[in-house]
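K.L.:
pasting the structure only:
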């Protein structure tokens, strides 16, 4: 190769290397520029990252392409996260609702999960419920021996579940844990309730409330002068005249009550008038004896404006004294007796609405601090914490939410007992709160206590015009009853179409006028119903629920109603006006108290006044429930309710004494009350009697008709309801038209108690009528005093004997003392004079069952209970409740029996029936002493309205020492008589030989005849079609006459036992439910 060629090649290589160096330099320069750019980007993004950590809002980041990105800062992200759940310690709404749904699956419905501890037996209403002075309490701190319910609760204070929300009920209006319920003042006779309008009116005085007119200037006076101060009309002319007073309203139905006397025998007319015209329509005409107090009470639909009290033939100087003249619309009554309702209200509410949080959600929290946090009770209007619109004092303690430190907020938020959750949609904390409501009643009418069996909104009475209970929820004004102009909403039961959430056991609030809570959630569950006494004087005629003494004649002192120096009362208004302003309340001395029974003070709350309405929310094993409830029934601890009796005695004349279809009846002159058609209301038959003073005999009404016919018998009625009853002989055919008849009419009062303040009356009816012409509290004992020693059998089982008061001179003078009775025979022994009228006061336990229709059985069938015992703790209360009779057997080892069920067939529908007999093993109770009755009962569990009840099928038991007539060859042809017992000697031969028989149809066929045949129904005679003459008698098996079967009936009926006695058979249910059905 030449030198030139080599140089050319070298130059080319140099050029190439030079280019590479140049390219490398360019690349290095570019790389430094890129490094510098990345450095600048990193520096800038580093600052952005610092700003992201420390600042709010957004920061800008860039990528290598110089694209910018806006990113939320950390503070912004935290803030947004907190909007979802500001505190992870608190549940979200989703979590809270999930727990609610879980509890709804866990429990049978809304109600009490734990009762809480109770108090001593004397104060106990039931497990976890007790009374003290003027309060009804739930729960108890600590634990002491003998406290009722101490082993029935795992917590000292109640726990409830309402729509799946669990509430700890503590420190309601009390700082130390107890739920302490206060009550409105007892009735004082100044309020009226109009059932037509649902309106309650507060009057300035009792005189205004009763619309007492005797001290008013008459709207018209004729032929005389009226002194309104003295209430006297003085006649100054022999021409017709009198006084005219307008009614409370111008026309319409009014109830009028006038008490008066005339100084001479006279005739009085009462006219529907517009003035003093004698031609106005006549309402009543009365013949009056001189100086005899006359009380006339009537209800009349007036076409004019008032009553003209007219004397058609007055005498100059004649004086009419008006003791009382009251007129009210027939739908209006003065409230002197009432039941107050206690219930729990639960609702959801935003904490921010009031900026207040309450411990446990309890807006009536009674302590001033909680977990070291100071609380205040002036943060919300007082009405928010009030028990009712009557309550101006209760102020619940809470704390202002916005002022709480984070640490103290967390105390509330992390504890689920405070029921706080976070709703992300509302972006708010929600607390589920509660208050105890105590609604002042409108009277005694109250039959709507549970939400399962009706559809109408909650109010005191299902079928009346009483107003609905107002739902309050989050609202701050306490209003008890709903109206279109007042109130926020009302509560609906399970079956109401307005309900949105279906949970057994609670009422759901419906906010018709105002929002009740967050998401409209507001609920109520019943707690108790409390019967109240009143602030008037006690009087067995005019004010049986009063508590004060009566003024003395000189008005300087006070005394019992029968005191020798006590003022005479003529009407109920007098019981409120003839009293001192003090007395009858807690703390007053005994000398200022007018009652002499177990209820002394009008402002006290006694266990016997309380009806426990709490429902057990737990799912219950129905078979275990049956056993537990039956043990309580036998022990007499199941609670019930009953009414006392008010008796009036009226003199009558016998108009008719006759028979119809083998049943005897009477009709009395002037008998039919045109207002209701009944001389005796059907429901009052068991407490009423007919006494023929001409014949000296007593009959019992067994069926009554609006026409005035009263069907009678020698023995008391045993059935409820107005039904014919085949109950044996009657002495009616001895009665003659024109005989003097005294109608002793016992009427049930409206007030109800578990422990009844019972009164029995001893005396001849004519003397009772003269002593108490307007009636008296008590039930008559149908035994006539004659001066000989008698054991007067009490109408109720005396749980505790109290006092007596008696007169022998028609009430002019009284004596009194402490009642002493034979506790075994349940009788008062006395040589009472023929002139005596005596009131026996004692404590009696109410029935806890009532007649009911046979229902589908939800449990298995247990054993049959049988007893005739005298002890309440050994079945006596159960016997009385089921049969109406009182056990008196006191033998050791003969208290009760549990009999095995041999056969208990059920219908395809699930209820017991008679197609195949329900049978049991033989009764082994020995012969009772004191001629005691007994009863047997088969318990099962049934469901009504979603609630569980104990059902009893059974029968009354009567012991009979049966005497058998021996039939042998010598008397084989004797006639046989209905009701007699026969033993046919084997020597007679034939189908009857060797048999113990009871005759059910009389006849004269020979006992030895071969025509006798045995059938499944008894023994018939072949030649006489379809006739049973004998049935087997229980000789050597049981003298209770029991056939070892349980009759399955609806309500009550009668049957003939094997001894030929008529006995009651029944289907009863417990009055109060035992729990919530959950299957």
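P.N.:
Sure, I can see it. Since the model is a prediction, treat every value here as computed from it, not as a measurement. Numbers count the residues shown, from 1 in each chain.
K.L.:
only C-alpha atoms for contact and neighbour calcs from this point on.
P.N.:
Fine.
K.L.:
where do the helices sit along the stretch 601-750 of the chain?
P.N.:
Ranges of helices in the stretch 601-750 of the chain, per DSSP state H, counting those that start in this stretch, are 622-635.
K.L.:
swap that for the stretch 101-250 of the chain, sorry
P.N.:
For the stretch 101-250 of the chain, applying DSSP H, counting those that start in this stretch gives helices covering 206-210.
K.L.:
tell me where it has strands.
P.N.:
111-114, 124-126, 129-132, 135-138, 159-162, 165-168, 179-181, 191-194, 199-202, 220-222, 224-227, 232-235, 241-246 (DSSP state E, counting those that start in this stretch).
K.L.:
ok, and here's another one to check against it:
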């Protein structure tokens, strides 16, 4: 690189020659020798390179992810970020001689035209673990840059511009050779301003603990998102926010009272076998009831259910206590191959998803009135705002104990509920569901005086990423409603009813990835039995229970959903931005089962031994609207494809078809899927059309069965354009 020569003038000092000297010497007389100054970047040169970088890269982001230590990967699709169990409250970026396929062992980031090369094992330090003050919390982390004047009052500059990481150099006491070396080695961050002063762009680590509701937000810290959407700004500072973590606390673990706890209880016991009374959250933080020192990695004592336990001061790859969102977006512009790679990562089960954690609670209502609406049936009960505010019909069910009938809640209001025996409207809002009328298989058998249990689940504000332990409760709802352990609700889901059958299979509410742990009680939680669940199986059977009085808590590893509902969006690249139609009924994690669970909110149960369980075909026709570059929302111009070729199911499972297309919205590169659920009744009932909708709707297939049609996008953008 050629550096601009800055003239120091030829007149001797004190003879009026000062007027001919550069601004630099006026500010820093006798500070830098000419050869040292020649090694420094001028502001004009520096600004020109910044502008070139802004043109070269699509956004502020990652130039290189770096590599990571073998066996300590956080995200299979993005190398470089990893954890170390021996370093509490830390994340690491980059590893000398590491693995991951990155071109450089160290990571590099581009922030507003400035490139920073991070060191190997760049350490991100997180806030200390949560306590009883705010036990449920997420933390966020990133790097921030700002321009700093180097002066006699503030003489320190940093190698690489890495504040508190790179070696510190005092530019006012260093030798000429040291100064010369520093300027030549740090031309990417340091320059001589047009005002004659020395400036350095410096990068440093930032991390914030969640406050309101335990959820961190740059806005709460005084930042404002820039117009493009890649940086958070505050008082001349540029924050590149690229991840968050769901933390564990130092209280005792309890599935209902403190599901984020990590400690054990007094006597080296767990929640289910401790002799001490645990009836509230405060009990989980009462030092006299805890095993002293437990819950930390140094203690080696954990009360958590995950294999090997988990500790409150360790950052994990995923799940509870681990990375949730990994927002290390590539700085370069996304290409068609990037979209295709993301699609492959999704279908093979590698793409990292994000879930909202849910809580579930059982309510009991008495029917005070019944009515009909559009051919359906609703029941009235006493106003229950708590029920209404804590029930999302995607996770909610009813059981009419008086009629021994259970089903779903297409619509729920504070003093009424619309009941159905069909699981076909969990993706629609209340008014759309109620208007569906007879199409939702309404249950109209309730009468005044009936008692109905409502199993109500709802999203929390907290997110969890990648693989984590799901908690499902199963058993007769009345037993759970009266249980001292679960009557107040629990963090997790519902996996079905025990209806008096001597031996009953418990089917997981989520796709099981590996064996977990089952705890059962048949005496109202006085004592518990513990055993391993089944391993992963096509039918997703977690375990079997042989007593109708049993309550079962099943905790098993699942994977966060890869997609979320979205509106139909502009297609990037025209016809070249449209992929093929993917069919799957397969239960295998690497053959679309995870994508199917995300799209349908149902578990795939079939296997290739039944015949073809995965297929892919090209479109026969499609039409992109010339006015907005979107698919049309009608049946006349919807994409069409060759007929489905899947084999018949043997486990009663569903199938789906999904059309992938590339999109850009507000500079964000996204992968979208237009999908349709498929049920088998002599055939799959498919009409070879891909109906396009915003969010979700239902259609009738050729076998007159109601099928979900939906549009989803990946849980994270794949990058920038």
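P.N.:
Happy to help now that I have it. Being a predicted model, the structure only gives us computed values, none of them experimental.
K.L.:
now what about the TM-score between them?
P.N.:
Once superposed, the chains reach a TM-score of 0.89 (TM-score structural alignment, normalised by the length of the second structure), with 684 aligned residues with a C-alpha RMSD of 2.8 Å.
K.L.:
thinking again about what came up before, CSV for the strands of the stretch 101-250 of the first structure, including mean neighbour count and distance to residue 492 of the first structure?
P.N.:
Shown next, in CSV, are the strands of the stretch 101-250 of the first structure (neighbours: other C-alpha atoms under 10 Å; distance: least, C-alpha to C-alpha, whole Å):
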stretch, mean neighbour count, distance to residue 492 of the first structure
strand 111-114, 25, 16
strand 124-126, 24, 27
strand 129-132, 24, 26
strand 135-138, 24, 26
strand 159-162, 25, 14
strand 165-168, 22, 19
strand 179-181, 23, 24
strand 191-194, 21, 24
strand 199-202, 15, 21
strand 220-222, 19, 52
strand 224-227, 19, 55
strand 232-235, 22, 54
strand 241-246, 24, 43
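K.L.:
nearest to residue 719 of the first structure, of these?
P.N.:
Closest of the strands of the stretch 101-250 of the first structure to residue 719 of the first structure is strand 124-126, at 30.4 Å (criterion: C-alpha to C-alpha).
K.L.:
for the first structure, which helix extends over the most residues?
P.N.:
In the first structure, taking DSSP state H as the definition, the longest helix is helix 3-54.
K.L.:
now it, how far from the centre of its chain.
P.N.:
Distance of helix 3-54 of the first structure from the chain centroid (C-alpha atoms, centre = their mean, to the nearest Å) equals 100 Å.
K.L.:
again with stretch 409-417 of the first structure
P.N.:
The chain centroid and the centroid of stretch 409-417 of the first structure are separated by 39 Å under C-alpha atoms, centre = their mean.
K.L.:
what of stretch 68-84 of the second structure?
P.N.:
How far stretch 68-84 of the second structure lies from its chain's middle: 17 Å, per C-alpha atoms, centre = their mean.
K.L.:
likewise stretch 105-114 of the second structure?
P.N.:
Distance of stretch 105-114 of the second structure from the chain centroid (C-alpha atoms, centre = their mean) equals 24 Å.
K.L.:
identify the residues contacting that stretch?
P.N.:
The contact list for stretch 105-114 of the second structure, computed with C-alpha atoms under 8 Å, 6 or more residues apart in numbering, reads 49-54, 59-68, 80, 93-98, 115-121, 145, 188-189, 201, 238, 240, 331.
K.L.:
again, only this time at 6 Å
P.N.:
The contact list for stretch 105-114 of the second structure (C-alpha atoms under 6 Å, 6 or more residues apart in numbering) reads 50, 53-54, 60-67, 94-96, 115-120.
K.L.:
ok, now stretch 623-640 of the first structure?
P.N.:
Residues contacting stretch 623-640 of the first structure (C-alpha under 6 Å, 6+ apart): 754, 846-848, 859, 872-875, 877.
K.L.:
quick one: which two of those residues are the most distant?
P.N.:
754 and 859 (27.6 Å).
K.L.:
which one's more surrounded, those two?
P.N.:
Neighbour comparison, residue 754 of the first structure and residue 859: the larger count goes to residue 754, with 23 against 17 (by other C-alpha atoms under 10 Å).
K.L.:
could you find the closest non-adjacent residue to the aligned residue in the second structure for residue 911 of the first structure?
P.N.:
The equivalent of residue 911 of the first structure in the second structure is residue 630 (alignment by TM-score structural alignment). Excluding the flanking residues, the one nearest residue 630 of the second structure by C-alpha to C-alpha, 6 or more residues apart in numbering is residue 570, at 4.6 Å.
K.L.:
the aligned residue in the first structure for that neighbour: neighbouring residues, count only.
P.N.:
In the first structure, residue 570 of the second structure lines up with residue 856, judged by TM-score structural alignment. For residue 856 of the first structure, the neighbour count with other C-alpha under 10 Å is 19.
K.L.:
shouldn't residue 856 of the first structure be in contact with residue 908?
P.N.:
No - applying C-alpha atoms under 6 Å as the test, residue 856 of the first structure and residue 908 come out as separate, 9.9 Å apart.
K.L.:
excluding its backbone neighbours, what's nearest the residue most central in space within the first structure?
P.N.:
When C-alpha atoms, centre = their mean is applied to the first structure, the residue found nearest the centroid is residue 611 (5.4 Å). Nearest residue to residue 611 of the first structure, sequence neighbours excluded (C-alpha to C-alpha, 6+ apart): residue 529, at 5.0 Å.
K.L.:
where does that neighbour sit: helix, strand or coil?
P.N.:
Under DSSP: H, G, I helix; E, B strand; the rest coil, residue 529 of the first structure falls in the strand class.
K.L.:
now do the contacts for it.
P.N.:
340-341, 610-611.
K.L.:
write a ChimeraX command that selects only the buried members of those.
P.N.:
Listed next is the ChimeraX selection for buried residues among the contacts of residue 529 of the first structure, using 16 or more other C-alpha atoms under 10 Å:
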select :340,341,610,611
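K.L.:
mark which of the contacts of residue 529 of the first structure are part of strands, please.
P.N.:
Taking DSSP state E as the definition of strands, these contribute 340-341, 610-611.
K.L.:
longest strand in the second structure, by residue count?
P.N.:
Identified as the longest strand of the second structure according to DSSP E is strand 451-465.
K.L.:
buried stuff in it?
P.N.:
By neighbour count on 16+ other C-alpha under 10 Å, the buried set for strand 451-465 of the second structure is 451-459, 462-465.
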